[in-house]
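Trainee: build the 3D model from these lines:
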Amino acid sequence: FITVLTGITGRMVQDAPRESVAVPMLLDFMGDAVFVAHNAPYDSNFLKASCERIGHQWPHPHTIDTARLARSVLGRDEVPNHKLATLAAFFQTQVQPTHRALDDARATVDVLHGLLERLGAVGVLTLEELTASMRRVPHQRRDKRHLADRLPEAAGVYTFRDSDGRPLYVGVSQDIRRRVRSYFTSAEQRPRMTEMVGIATEVTAIVCATDLEARVRELRLIAEWKPPYNRRSRHPERTVWLKLTSEAYPRLSVVRAVTDDETSGRVYAGPYSSRADAQEAAAAITEATGLRACTQRLRPGHRAAGCVLGQIGRCAAPCDGELPPATYAGIASSARQVMLGDTTLVDEAIAVRMSGLAAQERFEQAAMWRNRLDAAVLGIRSSAQLRAFGQVRQIVAATSRPGGWDIHVIRHGRLAGATFCPVGHDPYAAVEAVVTAAEHVDPPISPDTSALIAESRMLLRWLEGARPIDIDGCWALPLSPAGTG
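Mentor: Model (predicted):
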């Protein structure tokens, strides 16, 4: 049977080591490694029988069967069967199986890598998760594979919807059809996703010209729809800013949005990830500049309740009614310069404060002030970057990828257009077309942008590796950016 199946004859292996030598050598080589094989039970049963014959204990290694794994990952619409030769052809392995030990082992390795790539895209990252992926798919999930049948094999955004058409989950992929199909395999182990798939009756798709466009669309749709099964980025519109008010005696205030133009005297820093971070930043700026920390509304010539900071000289104490607004204006001006990007004053003041605390061996308090300084600098740097980005009327830039160029139009910090220009096509014509078709974007209130902050930051990261084509307006940051002294 073996000769008929593989073409291997007894003469071909007559000089090979005997079973009593070969099997212990193999087990010693394996150690405690994971045993991977195609149709693993077939191989392991032979080895178990050999161990019994030579009186050697079978070590019961952790086993991964690439055949079972393939059945859970690849449907019959992708491969006609799950034989090693079929899978090797599907994954275009470097070595094709020939029913010879080394060739088959190398082909199995390449097939395993192909399966791991597919599984990694759906969050299977550990050996335990990989083992779970070999389990049989419940028929309730398997029966919904047809939801992916008419989806495009292209990059873009997909949305799972319930029977009423309500969005349940929004995702993004380079291959929408393949990604959606993976939800109906045993590779998907997340309980929430299993629950979502059970509810879903439809999957819709939006094909995008570029990966960046797809990620931006995903972000916007999640912010608009707030799908119940999207945990991350459900509220990207929620921001926390630090605001220098324009009262007679300005102070720092934590606010949820930029609502006033900075030309009116108000200045913003941020956004921060939480109210607590904004308050830490405010503490550092207040300490360095002498701004009042109280929240009461003060009027020139009117006394108000004082505080401890005024009594110990760490606040200008305008609450006593004796400090003219013009005198306090110098303090507010220093704070304004700090908020606009020159953090020298804060750097030096907090450094002195930390040194004094460290000299007294009050290291925890010194670390607290270091964290406050970091929070202040982070928010100031962020607002400086967004302020400059949001005021640029238009940026056209491109990045290369296999087969051509991704070209994007960004207006006031918002993605306004995207296209892909294949190799051999006129890139200037592609640029002209995408600029003409790009969305009109109104300028924002500084230092905000005309997009979600998460979108603007995504675009800024992309621009770091992009080739600028055209910039309409001035895009610059302060010569001495925040945090450099």
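Trainee: rest of the way, CA atoms for contacts and neighbours
Mentor: Will do.
Trainee: for P227, which non-adjacent residue is spatially closest?
Mentor: Leaving aside its chain neighbours, P227 sits nearest to L168 (4.9 Å; criterion: CA to CA, 6 or more residues apart in numbering).
Trainee: that neighbour reaches M193, doesn't it?
Mentor: No - in this structure, L168 is not within contact of M193 by CA atoms under 8 Å, at 9.9 Å.
Trainee: please give the structure of this sequence too, so both can be compared:
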Amino acid sequence: MDYAVQGTLDELGTPLSQVTFVVFDLETTGVSAAEHAITEIGAVKVRGGEVLGEFGTLVDPGSPIPPFISVLTGITDGMVTAAPKIRAVLPAFLEFASGAALVAHNAGFDVGFIKAACAAHDYPPPTHPVVDTVDLARKLLTRDEAPNCKLSTLARMFSDTEPCHRALSDARATVDVLHALLERAGSFGVHTLEELRSFARAPSPEQRRKRHLADSVPTGPGVYVFEDEGGDPLYVGKSTNLRNRVRSYFTAAETRPRIREMVGVAARIRSIACATALEAEVRELRLIGSAKPRYNRRSRFPEKMFWIKLTDEYFPRLSIVREVRDDGASYLGPFTSTRAAEDARAALHEAVPLRQCTERITPGRGRSACALAEIGKCGAPCEGRQSVEEYGVHVATARRVMELDAAPVFSAVEARMERLALDQRYEEAAADRDRLAAYVRTSARMQRLRSLTSIPQMVAAAPVADGAWEIHVVRYGRLASAGVMPKGAHPDAFVEALTATAETVVPGPGPVHAAGAEETECVLRWLESPGVRLVQVEGSWSLPVTGAGRLRDRIDRAYRVAEPRRSREGRPPR
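Mentor: Predicted structure coming up:
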């Protein structure tokens, strides 16, 4: 005989109306919980839609706050001098959050710093249930409603509080976002904390229904193409193990709404086996650039690039152009947007007093100078105050900082930022930060690209499993051939055959002339990976000693906080 058994209240879960949430946010000196420190904690305790309390304090990080972080958050060394250290703040925060579920926007970041602080001060790691409002937003909002899951975007939809990179203010905004998302979750039958946590990552019925599409996909490296009923590409991706990667699209691991939507449209998956992982990465980029699948968001328009050109005329100027020509001019790029190009040009103008007018100027034909001449930003060659030779000194400096030496621009913009920060003109300093980052990053990128694209042919090899070697032929920065040499094969014969059948590559003008910048960067990453050995090199492979690469490290360490961490969104789909 079967007996009915009444379930316990624990089995029913905790109703959301009875759950105490502590919504919190941190400000830090960087993005790594192992290397950086907390500068501010803000938290709001809520239950049943009501605020029960707030917790907010600055924290002395024990080290200087990088200028870039001060520009972003407005938190300076002077503000945290009298603040308590984390060892005093941590127990108070843990007590405030006791018995509650923790909520944060991009929770992995904030919880990671709390766990690191607990480990450093001998506190047990927090075991609170964690709710990430980024995951909930991805599940509950469509692309039409919210173009991304940034906190600033969601706050404009659901909150009267504008996030401003201060911990308590951002936590208050996240409370409003949480309550709005909980309302929406209720229409999906989500009424308990346990249901809420599983709902955010549960595969959709459409994902479950189409799992069979992955059955015929092989293992090994390659490219996969999701296609619709008409055979048109929807999404292109690559993997070192095609079957495992494709299967993940039909599991709870895939949470991106846009990609879940794509799975619902897909009718088949086409796979392209590749000899090596690098070949797969390159083929992916080429397919995305040619087919332009609507569900790929990155790499779809490699032709839409912008360059800063030092024009070829009597009195050259910095012009933003769409293509590189074989005209002997100096170019800096590529930039993915005109905004980035304009930012980098503004940084160059801070260090080099080139004219900023657009008219062609010839010696002996004068006109009235503009205001830039009066403030020392231009030598007024239009009025005849500078000869072609005198102006040429600035042109030579501009060419040098565009191609070889980034230090003069970095020093000039950094000095201006420091002056603005001292005057508490943070918005202007932040604008200069963006300009400097745009210049340094692109300059470093171009120098890396040019180091490879100037080489007619390079053959390199790396060891793989079972004594085999993967070998690539690169011509002018373009992957021309790829193969795997089995154990025991004769290296010279294999390399000779691989180079003989490699793609013929004809060089063109500019730093990136035979392949897209992303493809050449893929090749560079592989060449710089551990174990790679150069087999043949025509010419030399080098970077300028005074190049921008050494300055990019400084930019990235401090500036990175404004992108993946404070953007408050997950990784966008490719």
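Trainee: what's the TM-score here?
Mentor: Between these two chains, after superposing, the TM-score reads 0.67 (TM-score structural alignment, normalised by the length of the first structure); 368 aligned residues with a CA RMSD of 3.3 Å.
Trainee: quick one: secondary structure of the residue nearest to P227 of the first structure?
Mentor: strand (DSSP: H, G, I helix; E, B strand; the rest coil).
Trainee: whichever residue in the first structure pairs up with S451 of the second structure: neighbour count?
Mentor: Alignment note: S451 of the second structure maps to A388 in the first structure; criterion TM-score structural alignment. If you count neighbours by other CA atoms under 10 Å, A388 of the first structure ends up with 20.
Trainee: am I right that A388 of the first structure is in a helix?
Mentor: Yes - counting by three-state DSSP, A388 of the first structure is part of a helix.
Trainee: residues contacting it?
Mentor: For A388 of the first structure, the contact set (CA atoms under 8 Å, 6 or more residues apart in numbering) comprises 447, 475-477.
Trainee: same check on P422 of the first structure?
Mentor: 403-405.
Trainee: aligned to it, what sits in the second structure?
Mentor: Using TM-score structural alignment as the criterion, P422 of the first structure maps onto P486 of the second structure.
Trainee: swap in V240 of the first structure?
Mentor: Taking TM-score structural alignment, the alignment pairs V240 of the first structure with F306 from the second structure.
Trainee: mind checking how far its match is from S337 of the second structure?
Mentor: Distance, F306 of the second structure to S337 of the second structure, by CA to CA, to the nearest Å: 6 Å.
Trainee: tally of neighbours for M305 of the second structure?
Mentor: 18.
Trainee: out of everything not next to it in sequence, what's closest to it?
Mentor: Using CA to CA, 6+ apart, the closest residue to M305 of the second structure is T336 (5.2 Å).
Trainee: now L244 of the first structure
Mentor: In space, L244 of the first structure comes closest to L252 once its chain neighbours are excluded; the distance is 4.7 Å by CA to CA, 6+ apart.
Trainee: now do the same for the one you found: its match in the second structure.
Mentor: Using TM-score structural alignment, the equivalent of L252 of the first structure in the second structure is L318.
Trainee: tell me how many other residues crowd its match.
Mentor: 26.
Trainee: looks like it contacts I308 (just checking).
Mentor: Yes - between L318 of the second structure and I308 there is a contact at 6.2 Å, judged by CA under 8 Å.
Trainee: common neighbours of those two, please.
Mentor: Joint contacts of L318 of the second structure and I308 (CA under 8 Å, 6+ apart) are R345.
Trainee: what about the match of L252 of the first structure, distance to R365 of the second structure?
Mentor: In terms of CA to CA, L318 of the second structure sits 21 Å off from R365 of the second structure.
Trainee: what lines up with the residue nearest to P227 of the first structure in the second structure?
Mentor: Per TM-score structural alignment, L168 of the first structure is aligned with L234.
Trainee: list the contacts of its match.
Mentor: Neighbours of L234 of the second structure in contact, by CA under 8 Å, 6+ apart: 225-228, 262, 266, 293-296.
Trainee: okay, and E95 of the second structure sits in which element?
Mentor: Following DSSP states H and E, one finds E95 of the second structure within helix 86-96.
Trainee: which residues are in contact with each of L168 and M193 of the first structure?
Mentor: Y229.
Trainee: the strands in the first structure, which residues?
Mentor: 35-37, 63-65, 156-161, 167-173, 202-207, 240-244, 252-255, 267-272, 394-401, 404-411, 414-422, 467-472 (DSSP state E).
Trainee: show me what contacts R387 of the first structure?
Mentor: Counting by CA under 8 Å, 6+ apart, the residues that R387 of the first structure touches are 446-449.
Trainee: A344 of the second structure -> the first structure?
Mentor: Counting by TM-score structural alignment, A344 of the second structure lines up with A281 in the first structure.
Trainee: excluding its backbone neighbours, what's nearest that match?
Mentor: Leaving aside its sequence neighbours, A281 of the first structure sits nearest to A376 (CA to CA, 6+ apart; 4.0 Å).
Trainee: neighbours around G330 of the first structure, how many?
Mentor: 12.
Trainee: how about it, what's its match in the second structure?
Mentor: By TM-score structural alignment, G330 of the first structure lines up with V393.
Trainee: and E254 of the second structure, how many neighbours?
Mentor: For E254 of the second structure, using other CA under 10 Å, the count is 17.
Trainee: I figured V263 of the second structure hits Q207, correct?
Mentor: Yes - judged on CA under 8 Å, V263 of the second structure makes contact with Q207 at a distance of 6.6 Å.
Trainee: which residues touch T239 of the first structure?
Mentor: T239 of the first structure touches 256-257, 271-274, counting by CA under 8 Å, 6+ apart.
Trainee: out of the residues you listed, who's nearest I410 of the first structure?
Mentor: Taking CA to CA as the measure, I410 of the first structure sits nearest to P271 out of the contacts of T239 of the first structure, at 20.7 Å.
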